[in-house]
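Q: Requesting a structural model of the entry that follows:
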Amino acid sequence: MKWTGRFQGYHAGAFRKDLISGCIVGIVAIPLGMAFAIASGVKPEYGLYTTIIAGILISLLGGSKFQIGGPTGAFIPILLAIVMQYGYENLLIAGFLAGIMLVLMGLFKLGTLIKFIPKPVTIGFTAGIAITIFSGQIGNYLGLTGVQRHEYFYDNMREIVLRLPTLNFYSVITACICLAALILTPKYLPKVPASLIGIILSTLFAALLFPDKVTTIGSAYGTIPGGLPTFHPISLTWNNIAPMLQPALIIALLGSIESLLSAVVADSMTETKHNSNRELIGQGIANIITPLFGGIPATGAIARTATNIRNGAVSPFSGIIHGIVVLLVVVLFAPYASDIPLASMAPILMMVAWNMSERKAFVKILKTRTSDSIILLVTFLLTVFSTLTIAVEVGLGLAILLFLKRMSEMLTVNKVLPDHSSSKQKVHAHIVTKEHDCPQISIFTVDGPLFFGASQTFENSSSLMRDGQHLQVIIIRMGNVPFMDLTGEANFANVVKRLQRAGITVFITGIRLQPRRLLSKTGCLTRIGEDHVFEHTGDALDQALGIIHYDKCLSCRHFAFRECTKLSGGEITQHKPALQANSSSTLLSKA
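A: Here you go, the predicted structure:
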């Protein structure tokens, strides 16, 4: 699809729908943009600038027709931590670097890889972020004064407890009015933005009934300047870039996850399909340009994207219009926003935290009481009590380790024999007993991937293959080995070498394409011998029965194969036995 393909067949009727949805989403985005900026530790106008610039660019260049971009709640903990540790100017550098990383991720087609991040990790840090956002607004909700921001949850909670004597009942009343509007508006006026109603009502009540009794945006951060965003140069020296690489990577990863999740939600609501790599490129370009005007990192916003779709959006023009609407409001009415109480912003962010908490999915995974539950809890607790960076790193690391453990447990090596009671002569492990086992021919079935995580399992199982002083041939059935890495190949090759040194002939059957190619490249296949590699187990058994010592078959009463009756009685003495039509090897030829 070309970059302009999303606008094909566009007409005046579609533009009217985009205009309506764009205006509505723009109105919704204004209080959210300011709230997210304040919660991230920067001035509210920077949130508005992000909504304008990133919102327009993400819609124009992204891979989803309906995506609405801008500042989001998911970024709040990481952005606040960066601002507290490095300052606002370095936050802009981190956002700029994250934009470059996102573009590279898109260019290298890494968009599809995001889906491989385990669900317990994403739900764990999302729920942890929700707790962080919610708890961070308690001070504003209660109107506490002198509250200092800290990096860690425990310190912030301790700060709130220490400042409880400064509780402002006027702020609590203001916040409760806004919260009531947020809860009731969707029930009685579902098409009206609840956050806008909540801010207007609570601001009017505070201004009319108890003026100058609550902290406002203006009194806390100064008057919001009107006019267009101005160019804000950033200092891209190596001394500034180096310490921001890790924060930038976290921003890029979190932004890619959030934007692609939002795009998937849009796909499910509209029965369309987004281009994940193009979406990352669009997000990256937006995050490169936005910091140059003072904006903070942006990504796809799930709630605003859903609002955009529900109000009839047809194309990316709705997202562009949403950015233009916010721009017009900033140019014409920005100073009036300075009168909004901080207590009015708190319930909005608390509601955002509640909606993004993934509480149902969280409880569902916990109830499974599996390794996924452990990953979920560890990621969640580290997000809340440590940092998002550590939480994501540990969560992913733990998920990988537990996955490797599960994969290693999948590998089994079983000694098998044909089941004579079955008409199809399928091989089974339970057929093998001390009284029923061929002393000269052993058949082993390997099930599962042969990789570094399973190397110990295969090494331990390989001792079974060397049992028996009369053993002449080993048939290794590899039809159920989907993958082999170099560690697995090395262990496999070592087993083959030890068997061959002991004078045992090794046959391989049913080997798949990837393991066969690897064995061929490393020379292991040459060592085994191409003529010792068979498609079917029955063919290998035919060959094996032709090279065993028949004198050792005399008086043998194991009868592992159908041929054993004649061999034990000395009826077959030529080099290769003439097999009956219903012999084991014939019936196994398709096994």
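
Q: C-alpha only now, for contacts and for neighbours.
A: OK.

Q: If you tally nearby residues, what's the number for E258?
A: 23 (other CA atoms under 10 Å).

Q: Tell me the secondary structure of it, please.
A: helix (DSSP: H, G, I helix; E, B strand; the rest coil).

Q: Give me the distance between stretch 341-358 and the centre of its chain.
A: When distances are taken as CA atoms, centre = their mean, to the nearest Å, stretch 341-358 is centred 25 Å away from the chain's centroid.

Q: before we go on, could you also do this sequence so I can check it against the first one:
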Amino acid sequence: MFSAFKKSLHNKPSSPEIQANVLAGLTVGVIALPLSMALAIASGVPPQHGLYTAMVAGIVIALTGGSKVNISGPTAAFVVILLPIVQKFGIGGLLVSGMMAGLILILMGIGKLGRLIEIVPYPVTVGFTAGIGVVIGTFQIKDFLGLNIESMGGHYLDKLSLIFHALPSINWQETLIGALTLAVLLIWPRFRSKVPGHLVALLLGSLAAWLLSRAVSDFSVATIGSRFHFEIKGVIGNGIPPILPSFEWPWNLPGADGNPIGLSFNLVRLLFPSAITIAILGALESLLCAVVADGMSGKKHNPNDELIGQGIGNLLVPLFGGIPATAAIARTAANIKAGGTLPLSSVVHGLFILIGILLLAPLLSYIPMSSMAALLLIVAWNMSEAKHFIRTIKIAPREDVFVLIACFLLTVLFDMTVAVAVGMGLAAVLFIRRTISLTHTSAIESSREAYDLPDHTVIYDINGPLFFGSAQKALKTISTVQPDVRIVILDMSEVTMLDMSAIVAMESIANDLSARNIGLIINNLQPRMILKLRRAGIRKRIGKVAFSRSLEDGFGAARKMLKENNPGLES
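A: Reported below is the predicted structural model:
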């Protein structure tokens, strides 16, 4: 905890480095200001909550996390999770679930789960990120075209149906401004300018809307100022309140019915699945961002400290009206490219947002909603990673393609909670299936001549881990030995794991062979696994069970056991 901040202080950065990080923070602040508002709107809350998130999370997580260069704030990945929470539980329920996710992230960091990103299969990640992109993009059609839809409730197909039936109500004024903004967003990267394209696009979109409203009498488009309102000490204003966020317990904020949501065990129980999803997705997004940042900056992050930092940030952000936050890959990449090397750049980025709230709030109110929708369409496209999605379908094994499509469809048609749970479950099942195929048991015939093995003895070579998925498959062959066999040698030199299911299977085999007067010799099993068998009662028994350190020792034990149990048989 606080590792990035401590190291930056210990290394005593030079004046040029401080200057570079201040400039990088200002650059990222320019990018984050409109993007934070757009993501808050997409999540179903007023735009100032996105700004509060970027400001508080950007500063707190930078000082407590495990990465020097990560920039945290609201991200597109959270939109499909947060929007249903807002619709069902209101802003109060959303912020309570954010606090719960913060506690979960802290526990994950304390529990050393910082390597979480390494166990999430690539098809799962690509599947749900592509699904998120599709959902975000679909939800922007309403504002982009100015469709007359009162409420976008229901599941994805319900919302898609509402959009389809509302297409005749397309507003050409909204569509014109949205198309202009989208065109600038698509064309601007070709100029390779250091000025962020979305800043230029929103500025031109807002300017065009304002000029046309002055030149054309009936020209009017929805803006942040006309869509959102606030009340300060009985005075009602439009757009974003030009004041700093104040401390407020999240459960005192309104729920879906407009009344304070309160705090109860029932509310916590209802929000817990969403909090788990927010925490897992936040952890994955942050750790993935940190890995990408390490590759770009040459630095090394501490994954467990990063989880703790993200948890602290998400625990504090709701107290000041902020929605759940995580590290943002695009903003982090921009930070590194602009010269950011210290947490200072993220702190400056947060302070820039703060100044923007105080000084630019009246101007931000002029931004058209169709322009914000155009910006989110680009965010959705980048989020979908269409190239990676198509490439995975083309080259991945059939099982991975199935997981990819399943995660994609579940994200789109249901929600992220279902998609992540089922996706990880499918990936785990496929992993177990593939691991089972690596474990096998085979009789060794060549050793008979090489070691002068007695005729009534058989050797089985067991390869791979023995766990609940592979134990029965690997060991069932042993229970079907020929009637003339009196000694069974299990060569377990290449057994790397032994779980309780395998121990029970071994115990069953030992008892079965003993009942048939067949001796069992376990060869070259690792000492820690022998200890497990002994605890289960599989111990050395004269004439029944023996352990050997090599095949030669095992063959000697077999001859001895054969004479003890069956003195009439000839070797």
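
Q: Quick one: the helices in the stretch 201-350 of structure 2, in order.
A: Counting by DSSP state H, counting those that start in this stretch, the segments of the stretch 201-350 of structure 2 that form helices are 224-227, 265-297, 303-316, 329-337, 343-364.

Q: Which part of structure 1 matches the first one?
A: Going back to what we said before, that points to helix 224-227 of structure 2. Matched against structure 1 by TM-score structural alignment, helix 224-227 of structure 2 falls on residues 217-220.

Q: With structure 2 overlaid, report how far that stretch is off on average.
A: Averaged over the aligned pairs, stretch 217-220 of structure 1 sits 1.1 Å from structure 2 after superposition, using mean CA distance after the TM-score superposition for structure 1.

Q: likewise stretch 371-383 of structure 1?
A: Averaged out, stretch 371-383 of structure 1 is 0.9 Å away (mean CA distance after the TM-score superposition for structure 1).

Q: picking that back up, which of the helices of the stretch 201-350 of structure 2 has the highest mean neighbour count?
A: helix 303-316 (a mean of 29; mean count of other CA atoms under 10 Å).

Q: packing partners for that helix?
A: Applying 3 or more CA pairs under 8 Å, 6 or more residues apart in numbering; DSSP states H and E, we find helix 303-316 of structure 2 packed against helix 47-64, helix 79-110, helix 265-297.

Q: give me the stretch of structure 1 that stretch 285-304 of structure 2 matches.
A: Under TM-score structural alignment, the match for stretch 285-304 of structure 2 is residues 258-277.

Q: That stretch: how far from the chain's middle?
A: 15 Å.

Q: hang on, the earlier thing: list the contacts of the match of helix 224-227 of structure 2.
A: The contact list for stretch 217-220 of structure 1, computed with CA atoms under 8 Å, 6 or more residues apart in numbering, reads P44, T223, I224, A337, S338, D339, I340, P341, L342.

Q: Now distance to P515 of structure 1 too, for these, in TSV please.
A: Shown next, in TSV, are those (distance: CA to CA, whole Å):
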residue	distance to P515 of structure 1
P44	58
T223	67
I224	64
A337	65
S338	67
D339	69
I340	66
P341	66
L342	63
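
Q: which one of those has the most neighbours?
A: P341 (30 neighbours).

Q: which residues sit in contact with the aligned residue in structure 2 for it?
A: P341 of structure 1 maps onto P368 in structure 2, with residues paired by TM-score structural alignment. When contacts are counted by CA under 8 Å, 6+ apart, P368 of structure 2 touches I177, G205, S206, A209, V221, A222, T223, I224.

Q: Apply 6 Å and report the result again.
A: P368 of structure 2 is in contact with A222, T223, counting by CA atoms under 6 Å, 6 or more residues apart in numbering.

Q: how much space is there between it and V418 of structure 2?
A: Here P368 of structure 2 is placed at a distance of 34 Å from V418 of structure 2 (CA to CA, to the nearest Å).

Q: Repeat that for S43 of structure 2.
A: For S43 of structure 2, the distance to V418 of structure 2 - CA to CA - is 19 Å.

Q: Same drill for those two, tell me which one is more crowded.
A: More neighbours surround S43 than the other of S43 of structure 2 and V418, with 27 against 16 (other CA under 10 Å).

Q: Quick check: the aligned residue for that one in structure 1?
A: S43 of structure 2 maps onto S40 in structure 1, by TM-score structural alignment.

Q: Count the neighbours of the residue nearest to its match when sequence neighbours are not counted for me.
A: Leaving aside its sequence neighbours, S40 of structure 1 sits nearest to L80 (CA to CA, 6 or more residues apart in numbering; 4.4 Å). Residues lying near L80 of structure 1 (other CA under 10 Å) number 23.

Q: How about L211 of structure 2?
A: Neighbours around L211 of structure 2, by other CA under 10 Å: 11.

Q: That one matches what in structure 1?
A: That one, L211 of structure 2, aligns with L208 by TM-score structural alignment.

Q: Over to K473 of structure 2?
A: So, by TM-score structural alignment, K473 of structure 2 is matched to T457.

Q: following the host helix or strand of that match, which helix or strand comes up?
A: In the assignment (DSSP states H and E), T457 of structure 1 maps to helix 455-461. Counting by DSSP H and E, the next helix or strand C-terminal to helix 455-461 of structure 1 is strand 473-480.

Q: okay, that next one sits on what stretch of structure 2?
A: Counting by TM-score structural alignment, strand 473-480 of structure 1 corresponds to residues 487-494.

Q: how far apart are that stretch and its match in structure 1?
A: Using mean CA distance after the TM-score superposition for structure 1, the mean distance for stretch 487-494 of structure 2 is 0.9 Å.

Q: List the contacts of the helix holding T457 of structure 1.
A: G488.

Q: average gap between it and structure 2?
A: Looks like 2.9 Å for helix 455-461 of structure 1 (mean CA distance after the TM-score superposition for structure 1).

Q: re earlier: and the match of S43 of structure 2, how far from S408 of structure 1?
A: 43 Å.

Q: hang on, K544 of structure 2 packs against G519?
A: Yes. With contact defined as CA atoms under 6 Å, K544 of structure 2 and G519 form a contacting pair (4.6 Å).

Q: Can you pick out the residue with more neighbours from those two?
A: Counted by other CA under 10 Å, K544 of structure 2 and G519 do not tie: G519 has more neighbours, with 26 against 21.
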